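Colleague: no FASTA, just this:
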């Protein structure tokens, strides 16, 4: 799945962020036995919360409950993902591979900042929720429905496959004035341990 980092930055310090202590390693999303699903996407937002809006809580959007990418047949409820004890970002358990997760350390979808949704491509149990995400095209709609039932629409602006050891941390998790959404899963060939060597990142902005 997405890469594991140990963020420890303040809100004020993100503007001068250094990545020297962030390790972009991905595990999980493997078809091999007992794939390590604790590896996670890079977590700049976990360090600082800068992906979150400064507006009062009463005005903030509700937490997301479902994500759908109709053009590739993806619909999933969303679990909430936080940090592991080692401060890497959680990913959905392998046994719940058909359910994606929203990283609560980033922005709420629809608010200013980078909202991140993580899903497996494959697990040891077979194809998972984001298996067909690689088929999505620029201009496609992504719909996130919040817990009040409000549907928020995002338009895919780009996608890229990147090596896990060169994950674009700041690009994905860094500050932005857009109402941005990123979907992350695994991609590419398998290494000797049966783990995919790349990540697929889909970028979208509010429609």
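Modeller: Arrived safely, thanks for sending. Note that the coordinates shown come from a computational prediction; the quantities given were computed from them, not determined experimentally. Residues are numbered from 1 along each chain as shown.
Colleague: alpha carbons only for contacts and neighbour counts from here, please
Modeller: Noted.
Colleague: The protein: strands as residue ranges?
Modeller: Using DSSP state E, the strands found in the chain span residues 3-4, 25-26, 64-69, 74-81, 100-103, 113-118, 122-123, 126-127, 141-146, 151-163, 179-190, 196-206.
Colleague: can I get the ones you listed in a markdown table with distance to residue 32 and mean neighbour count?
Modeller: Conversion of these to a markdown table gives the following (distance: least, Cα to Cα, whole Å; neighbours: other Cα atoms under 10 Å):
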| stretch | distance to residue 32 | mean neighbour count |
| --- | --- | --- |
| strand 3-4 | 18 | 28 |
| strand 25-26 | 15 | 25 |
| strand 64-69 | 27 | 22 |
| strand 74-81 | 23 | 18 |
| strand 100-103 | 20 | 27 |
| strand 113-118 | 20 | 28 |
| strand 122-123 | 8 | 28 |
| strand 126-127 | 10 | 16 |
| strand 141-146 | 30 | 22 |
| strand 151-163 | 19 | 18 |
| strand 179-190 | 10 | 23 |
| strand 196-206 | 10 | 24 |
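Colleague: who wins for proximity to residue 45 among those strands?
Modeller: Each of the strands of the chain was checked against residue 45 via Cα to Cα, and the shortest separation belongs to strand 113-118, namely 8.2 Å.
Colleague: this is the other structure I want to compare:
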């Protein structure tokens, strides 16, 4: 998520109509824990493998390796996608070679779906209910990372203003709640 935007075009930014209004609560029974292996977002043709992420020495979420442009990361010490709680996934928006895995995150709209395939072959399907951009200096940690009583997902990348000196000044965050699950490699229900 620390990128230099060297390819020239800024990524899409969500409009005000996509801002957080209310947070739906999932009524789908959550799955047990199992690490994610793949994320798909059909609306923006995203299909990428997932790796585990930890925290750096300052307690910030480490990004996936910058050279891996089609790799999303999942905070491995938090909830797994499909499990009760707030699952966190992050990815780069771009690097010097061009767009990366979450380049189109800001183009998502309410109602778009996110599919997360897990090691246990189950799939957790989430629905986007908000996409917002936050200034990095005023990032709402509690709002984004806070514990949820149901199964929620947050997708995070860089965004907002860009300068050659400082890179991106903000983060794009997509909020989603669990709407379907499948088990054992079956299609989502």
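Modeller: Arrived safely. Here the structure is a predicted model, which means the values were calculated and not measured.
Colleague: overall similarity of the pair, as a TM-score.
Modeller: Both chains were compared after superposition, and using TM-score structural alignment, normalised by the length of structure 2 their TM-score is 0.77; 155 aligned residues with a Cα RMSD of 1.4 Å.
Colleague: I'd like to know which of the strands of structure 1 is closest to residue 46 of structure 1.
Modeller: Smallest distance to residue 46 of structure 1 across the strands of structure 1 (Cα to Cα): 8.8 Å, for strand 100-103.
Colleague: neighbouring contacts of that closest one?
Modeller: Counting contacts by Cα atoms under 8 Å, 6 or more residues apart in numbering, the residues outside strand 100-103 of structure 1 that touch it are 64, 76-82, 89-92, 115-120, 129-130.
Colleague: swap in stretch 176-188 of structure 1?
Modeller: The set of residues external to stretch 176-188 of structure 1 that reach it, using Cα under 8 Å, 6+ apart, is 1-2, 29, 41, 51, 109-121, 130, 154, 161, 172, 196-206.
Colleague: next one: stretch 162-172 of structure 2
Modeller: The contact list for stretch 162-172 of structure 2, computed with Cα under 8 Å, 6+ apart, reads 2-5, 10, 13, 105-106, 131-137, 139, 156-161.
Colleague: And it, how far out from the chain middle?
Modeller: Between the mean C-alpha point of stretch 162-172 of structure 2 and the mean C-alpha point of its chain there is a distance of 18 Å (Cα atoms, centre = their mean, to the nearest Å).
Colleague: Give me the most central residue, structure 2.
Modeller: Taking Cα atoms, centre = their mean as the criterion, residue 155 is the residue nearest the geometric centre of structure 2, at 1.5 Å.
Colleague: Just give me the match in structure 1 for it.
Modeller: Taking TM-score structural alignment, residue 155 of structure 2 has residue 183 as its aligned residue in structure 1.
Colleague: How many neighbouring residues does residue 71 of structure 1 have?
Modeller: Burial of residue 71 of structure 1 is recorded as 14 neighbouring residues (other Cα atoms under 10 Å).
Colleague: how about residue 136 of structure 1, what's its partner in structure 2?
Modeller: Correspondence of residue 136 of structure 1 to structure 2, assessed by TM-score structural alignment: residue 108.
Colleague: give the contact list for its match.
Modeller: Shown here is residue 108 of structure 2, whose contacts under the criterion Cα under 8 Å, 6+ apart are 14, 43-44, 128, 131.
Colleague: Quick check: it vs residue 170 of structure 2, distance?
Modeller: Taken as Cα to Cα, to the nearest Å, the spacing of residue 108 of structure 2 relative to residue 170 of structure 2 amounts to 17 Å.
Colleague: related to what we said a few turns ago, now the strands of structure 1 in CSV, with distance to residue 47 of structure 1?
Modeller: Formatted as CSV, the strands of structure 1 follow (distance: least, Cα to Cα, whole Å):
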stretch, distance to residue 47 of structure 1
strand 3-4, 13
strand 25-26, 17
strand 64-69, 21
strand 74-81, 15
strand 100-103, 13
strand 113-118, 13
strand 122-123, 28
strand 126-127, 32
strand 141-146, 24
strand 151-163, 23
strand 179-190, 18
strand 196-206, 20
